[in-house]
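Colleague: give me the fold of what follows.
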Amino acid sequence: MKIEDIKKPIIFCHYGNSPYLFYTLKQVKLSNPENRIILLGDEDNKKVAHKAKIEHCCFKDYDDSDEIKVFNQVYQHIAGFKHKKEFWTNFVFKRWFYIHNFIKKNEINGFWHFDSDNMILSDLNKQEHKFKDFDCTEQCNGICMNGYISSYQVVNGYVNKINELFKDEAYLKEQKQDFIAHPDYAFTEMRAYKAYREQENINSVRLNKIIDNESFDDCICMDHGYERYESLLNNQYLKKIYFDAQGNFYCYHIESSQYVKMNSLNLSWVPTSLFKLVYKTYKNNIDNRKKVKNKDLILLDIFQRNTFKEKVLGCIPKSIKRKIKLLIKKI
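Modeller: Modelled structure (predicted):
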């Protein structure tokens, strides 16, 4: 039995070197020290992967499969006139071809895959049993394949479906018509996944489903039925994040009146400072798991206001602050 069948590898894809990437990688290494963790990336992020003691593999070394050659031939940028993200749209498709070739060459069957802004807060080996009856799990409000992926065949079917869709003129025409009404939209890997799931009867489940009073966060900037902070961070209202002295994180689910343990936090669209704060909070408390019995929950101060003045000013809307400054200048 291969080690991959015992401890499922955890794969991230990222191009470039975003400031938050180091914390994502350090976090998953802390929470899953026994798993093989891979960053599929480029020369720009090789150094940060090594600094985080994570295995790094370059996209260019997995750019030679028959499937990716077909993709390069059939791909076309299909989007509304306001979208203007051609490189990114190509990449979100192509990363799955890199993953496909990587797991094939490495004889990996089941594995975990997350976007690189997801902070993994639990031992994923203890979560796997929840999803063993499914082909895969989903994030992005149910329209992208992320989290647990049960087999190579699921990815193989997905990349072949992507190529099939780019050859389907009737399907592409339908997408183009939709983008006339929605000029900010584009045909991405999410729409392709939706078609794959529906046409091939993929047995999937939302990763953020609450199971055993635990969940995986779908996006911290969306409430999904959880309590939110009353102030904005980076122009976003975030779910309230709680933690305990053992390094566990929670969000309060309103309908069930329960604090739900979060196995991950998806920190899309938030500043790097929050990645750092979550990492430090986890690291500072993880050693207490066998020592401390106190399970009182503490609200995470995502705003990090240290002084009374900062705390007061942080609650005042920017528009009011500007008016106050103008009044002061007139005095």
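
Colleague: only C-alpha atoms from now on, for both contacts and neighbour counts.
Modeller: Fine.

Colleague: can you say which helix or strand has Arg197 in it?
Modeller: Per DSSP states H and E: Arg197 is located in helix 189-200.

Colleague: residues making contact with that helix?
Modeller: 92-93, 143-145, 158, 161-162, 165, 202-204 (Cα atoms under 8 Å, 6 or more residues apart in numbering).

Colleague: which is the next helix or strand following that helix?
Modeller: strand 204-206.

Colleague: now do that following strand: distance to the chain's middle.
Modeller: Chain-centre distance of strand 204-206: 15 Å, with Cα atoms, centre = their mean, to the nearest Å.

Colleague: one more, please, to line up against the first structure:
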Amino acid sequence: MPAPLVFTHYGDPDYLAFTLAQAKASNPERRCILLGDDLNQETARSAGWEHIEYRELCSSKRDTFNARFFWIQGISHNPVKGGEDWLRFVSERFFCLEAFLVNERIESFWHFDSDTMILHDLSIYERELADSGFDAFTLCNDACPSGYIQTALISEFCKSMIEDYEDRNFIRTSLQNFRSLRPTHAYTEMEAFCRYREKCSVSTTQLSSFFSDRNIWFDDCMCQDHGFQFVNAPRLGKKIKNFYSDKNGRICCQQMDGSIYEFATINCSWVSTDVYAWIASERLGCASVCVKLADSLGKSLRSYCVDLVVAVARFLFYRSRSLFRRFAG
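Modeller: You can find the predicted model right below:
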């Protein structure tokens, strides 16, 4: 049985419907679970995902973490997003994840940030990753566990985070560092994971380039170049990888040395919903010519709005047709 795919998220941003639907479309036979809240329950179920209320996932470790946790941050850092304690959530979600995995007796699983568009069937890669001997794979520039992960690592990571909040010397030093040198930053799950790897004997490697010998790439963040062609996207107010789609629905990008890679996943942090719509639409393979994301974003506002509506309509049509065939069969 394939390892399940698990996302964690609170709230119901516009992009979530795209990432959940795309993941299920690429992995129709895989169990997909969102550890979410009442706001995103309907979005998850409409996309064919199981939904579990993350606040109801209890464990003694989670209780201990919440009893010890407080904001370790610079004076200019905002710990609240979407009306919730985001700084707590990004770490607490791993305790929720562990409680769920242990309760379900799941030994390994797939996990990505909820703003990740999963373009390939993960079964293509699962056996090789499972046999690799690594405890976990990483993304986010090697700063967080992502992709294929062993549950045992999550358990040890949670234990390490509790130790951090019980280490008075570490807390004192960290507070001084953020207040004097990094006023806009905070101690997040990424910094906690890097510290965990320093403290413990754990075997990890970056997922992004693991299949580069096959010209396959798992994206860390589309707003960072990682050696790929990088272009301005004025509508987004930033630069992005120069993604394009072909008539077969493959999303690709060329590195500066000329090598072309097909992307298995794309991390869409810090971009608008129209990027998700473009990826979902082009993934259907309806284009007759090469279509560049940056060109699509550079169109006139009227043309852009028309194309966005068409892209969303196409995606919803093909998605609903796929679901109908599954249930009818």
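
Colleague: buried only: go through the contacts of helix 189-200 of the first structure for me.
Modeller: 93, 143-145, 158, 161-162, 165, 202, 204 (16 or more other Cα atoms under 10 Å).

Colleague: could you dump those into a markdown table and include distance to Asp217 of the first structure?
Modeller: Listed next are these as a markdown table, based on distance: Cα to Cα, whole Å:
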| residue | distance to Asp217 of the first structure |
| --- | --- |
| Phe93 | 23 |
| Ile143 | 15 |
| Cys144 | 14 |
| Met145 | 14 |
| Tyr158 | 24 |
| Lys161 | 28 |
| Ile162 | 27 |
| Leu165 | 30 |
| Ile202 | 22 |
| Ser204 | 17 |
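
Colleague: what sits against the residue nearest to the spatial centre of the second structure?
Modeller: Closest to where the C-alpha atoms of the second structure average out (Cα atoms, centre = their mean) is Asp113, at 1.9 Å. Each residue near Asp113 of the second structure by Cα under 8 Å, 6+ apart is listed here: 7-8, 146, 267.

Colleague: ok, Ile286 of the first structure next?
Modeller: Ile286 of the first structure neighbours (Cα under 8 Å, 6+ apart): 246-247.

Colleague: what does stretch 111-121 of the second structure correspond to over in the first structure?
Modeller: Aligned by TM-score structural alignment, stretch 111-121 of the second structure falls on residues 113-123 of the first structure.

Colleague: for that stretch, measure first residue to last.
Modeller: Distance between the two ends of stretch 113-123 of the first structure: 14 Å, counting by Cα to Cα, to the nearest Å.

Colleague: starting at the chain centroid, how far to that stretch?
Modeller: Distance, centroid of stretch 113-123 of the first structure to centroid of chain: 6 Å (Cα atoms, centre = their mean).

Colleague: cool, and stretch 202-221 of the first structure?
Modeller: 12 Å.

Colleague: and what of stretch 235-249 of the first structure?
Modeller: Mean-position distance between stretch 235-249 of the first structure and its chain equals 16 Å (Cα atoms, centre = their mean).

Colleague: mind checking the end-to-end distance for it?
Modeller: For stretch 235-249 of the first structure, the end-to-end distance is 23 Å (Cα to Cα).

Colleague: where does it end up in the second structure?
Modeller: By TM-score structural alignment, stretch 235-249 of the first structure lines up with residues 237-251 in the second structure.

Colleague: buried ones in that stretch?
Modeller: In stretch 237-251 of the second structure, counting by 16+ other Cα under 10 Å, buried: 239-247, 249-251.

Colleague: next one: stretch 148-166 of the second structure
Modeller: So stretch 148-166 of the second structure, judged by 16+ other Cα under 10 Å, has buried residues 148-155, 157-162, 164-165.

Colleague: what is the burial count for Phe134 of the second structure?
Modeller: 15 (other Cα atoms under 10 Å).

Colleague: residues in contact with stretch 85-100 of the second structure?
Modeller: With Cα under 8 Å, 6+ apart, stretch 85-100 of the second structure has contacts from 8, 35, 54-55, 57-59, 61-62, 65-66, 69-71, 79-80, 151, 154-155, 158, 188-189.

Colleague: look up how far Leu57 of the second structure lies from Glu104 of the second structure.
Modeller: In this view, Glu104 of the second structure and Leu57 of the second structure are 12 Å apart by Cα to Cα.

Colleague: and Ser76 of the second structure, by the same measure?
Modeller: Ser76 of the second structure sits 32 Å away from Leu57 of the second structure, taking Cα to Cα as the criterion.

Colleague: neighbour count winner among these two?
Modeller: Leu57 (17 against 13).

Colleague: so is Asp307 of the second structure in a helix, a strand, or just coil?
Modeller: Following DSSP: H, G, I helix; E, B strand; the rest coil, the label given to Asp307 of the second structure is helix.
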